[in-house]
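Student: sequence and computational prediction follow.
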Amino acid sequence: MKFHKEGYTSLALVVLFIFVINAVADYFDANIFIKWFLYLLSAFLFIAIVQFFRSPKRTIHIDDNAVLCPADGKIVVIEETEETEYFNDKRLQISIFMSPTNVHINRNPVSGVVSYFKYHPGKFLVAWHPKSSTLNERTTVVVKKQDGVEVLFRQIAGALARRIVWYVKQNDVVRQGDEFGFIKFGSRVDIFLPLGTKVAVNIGDKVVGGKTIIARF
């Protein structure tokens, strides 16, 4: 288990905060109950930040006929919908909700070339809000597979997640299962597939990024 690079600043701030509050308590000779409360709070904060930014090693099995899950979390949406940013037609949408306890790394669901990328500043509605996918801060990535099929996936910030990080740009060649981004402290990832794609998951399923097959072409 490694610690993800996106957590270095957060970890440094937490360690500094822990040092300061404990130093102040010692300086003013706080009573034993306050000190123990601060010790427990310090331990909780440190464990929480390490948990948030953990980066487990995963072996990715490339399968061009499969769509790998782009994030850890739970399947909250499987529906036919109108995709209005890029395709402007009906697509099959699958959405994964990432809680603060999930691994927050986002992975390419398919291999190919990035044919479209756009970052959208926006609001921070809760991730399950119906309008979060069009009003919240988000990124949109479209990858064109070797056979010409295009898959769109979208990082969506939520009420707690206030920073989206991405590592891809238009015309990049990407490999299935590799990291394409990170959402600090969770939120949601939507993926839009061609109609007729065979879904391999159900609402409520817990899924693992880069491991769970969520659909097949």
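Tutor: Sure, I can see it.

Student: CA only for contacts and neighbour counts going forward, please
Tutor: OK.

Student: what's the spacing between residue 42 and residue 21?
Tutor: 9 Å (CA to CA, to the nearest Å).

Student: more neighbours, those two?
Tutor: residue 42 (19 against 15; other CA atoms under 10 Å).

Student: okay, one more to line up with it:
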Amino acid sequence: MRMRDTFIKPMHPEGRRFVAIFAVVTLVLFLISDVLGWIGVGLTVWCYYFFRDPVRVTPQREGLIISPADGIVSLIEPAVPPVELGLPDTPLTRVSVFMSVFNCHVNRAPVAGRVTAVAYRPGKFFNASLDKASSDNERNSVAIEMADGRQIAVVQIAGLVARRIVCFVGTGRHLAAGERFGLIRFGSRLDVYLPEGTAPLVSVGQTMIAGESIIADLASTEGGRGIRAD
């Protein structure tokens, strides 16, 4: 890897028009004041950084459930998947990953499989780190059926600042683990509902990397892990 690639990441196409808008506003600000113009430059760079879409190296062993988002594990608790997906109303372990405005916001499939349902539901815009965000906020839910017939639900949830959920896939689409399936602007959360009986291998407060960090292993008999924070 070249040194330049460490600092300069490719940008997702969804971000082009936003960066263009920020750049035009910056030019106008320079006409008003150099100080305001340089503030605009900083915000334009941040906008580019927000929509970065770096290459990720996804573990490919069958049974691994990969984090769909960059961010921090904010909640791990039992919950019923969104009713609009038509899944059984049995509580499953839900792992929530909170994305701040500084995280990469490209979302990736947690497992390989076929998309069996995609359901958008409008809602409110509470802080995405709150528990009630899962039920009250705007969301887009995706159900993925794996080769063994088990299903995983992954839910994009808008946050306090986010006002636009983007989903690139539809019903019937086959996804590879770690494949891009959507993004959210600007600050939000993703919930993953693990299959029944699956123990998460992460803990609240742990940092996740979309497409790389392992949330759970369906082939493992290991229980949940303890943590030590320094």
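Tutor: Arrived safely. Because the structure is a prediction, the values reported are computed rather than measured.

Student: tell me, how many residues neighbour residue 168 of structure 2?
Tutor: Using other CA under 10 Å: residue 168 of structure 2 sits among 10 other residues.

Student: could you pull out the helices in structure 1 for me?
Tutor: 8-27, 32-52, 132-135 (DSSP state H).

Student: those: which one's closest to residue 76 of structure 1?
Tutor: Residue 76 of structure 1 sits nearest to helix 132-135 of all the helices of structure 1, at 13.0 Å, using CA to CA.

Student: so what touches the closest one?
Tutor: 122, 123, 124, 125, 126, 156, 158, 190 (CA atoms under 8 Å, 6 or more residues apart in numbering).

Student: which residues touch the nearest residue to the second one once chain neighbours are set aside?
Tutor: Closest residue to residue 123 of structure 1 apart from its sequence neighbours, by CA to CA, 6 or more residues apart in numbering: residue 136 at 4.2 Å. Contacts here follow CA under 8 Å, 6+ apart; on that basis residue 136 of structure 1 touches 120, 121, 122, 123, 124, 125, 156, 157, 158.

Student: what is the burial count for residue 147 of structure 1?
Tutor: Neighbours of residue 147 of structure 1 using other CA under 10 Å come to 8.

Student: counterpart of it in structure 2?
Tutor: In structure 2, the residue matched to residue 147 of structure 1 (TM-score structural alignment) is residue 148.

Student: residues in contact with its match?
Tutor: Counted by CA under 8 Å, 6+ apart, residue 148 of structure 2 has zero contacts.

Student: first-to-last residue distance for stretch 167-183 of structure 2?
Tutor: 7 Å.

Student: cool, and stretch 57-66 of structure 2?
Tutor: Start-to-end, stretch 57-66 of structure 2 (CA to CA) is 11 Å.

Student: what range in structure 1 matches it?
Tutor: Using TM-score structural alignment, stretch 57-66 of structure 2 pairs with 59-68 in structure 1.

Student: correct me, but residue 165 of structure 1 touches residue 179?
Tutor: No: if you go by CA atoms under 8 Å, residue 165 of structure 1 and residue 179 don't touch, sitting 10.7 Å apart.

Student: who has more neighbours, those two?
Tutor: residue 179 (20 against 16).

Student: thought that one was touching residue 105?
Tutor: Yes: using CA under 8 Å, residue 179 of structure 1 is in contact with residue 105, at 6.7 Å.

Student: now the match of stretch 57-66 of structure 2, how far from the centre of its chain.
Tutor: 18 Å (CA atoms, centre = their mean, to the nearest Å).

Student: so what touches it?
Tutor: 108-111, 176-177, 209-217.

Student: next, count neighbours for the closest residue in space to residue 99 of structure 2 that isn't next to it in sequence.
Tutor: Setting aside the residues directly before and after it, residue 99 of structure 2 is nearest to residue 71 in space (CA to CA, 6+ apart), at 4.6 Å. Residue 71 of structure 2: 26 surrounding residues under other CA under 10 Å.

Student: ok, now the one 5 residues further on?
Tutor: One way to gauge burial is a neighbour count; for residue 76 of structure 2, by other CA under 10 Å, it gives 18.

Student: that one maps to what in structure 1?
Tutor: Aligned counterpart of residue 76 of structure 2 in structure 1: residue 78 (TM-score structural alignment).

Student: skipping adjacent residues, who's closest to its match in space?
Tutor: Per CA to CA, 6+ apart, closest to residue 78 of structure 1 is residue 94, 4.7 Å.

Student: tell me the contacts of the one you found?
Tutor: Going by CA under 8 Å, 6+ apart, residue 94 of structure 1 touches 75, 76, 77, 78, 79, 190, 191, 192.

Student: cutoff 6 Å now
Tutor: 77, 78, 190, 191 (CA atoms under 6 Å, 6 or more residues apart in numbering).

Student: how deep is the third one tucked in, by neighbour count?
Tutor: This means residue 190 of structure 1. 22.

Student: tell me how many other residues surround residue 164 of structure 1.
Tutor: Residues near residue 164 of structure 1, counting by other CA under 10 Å: 20.
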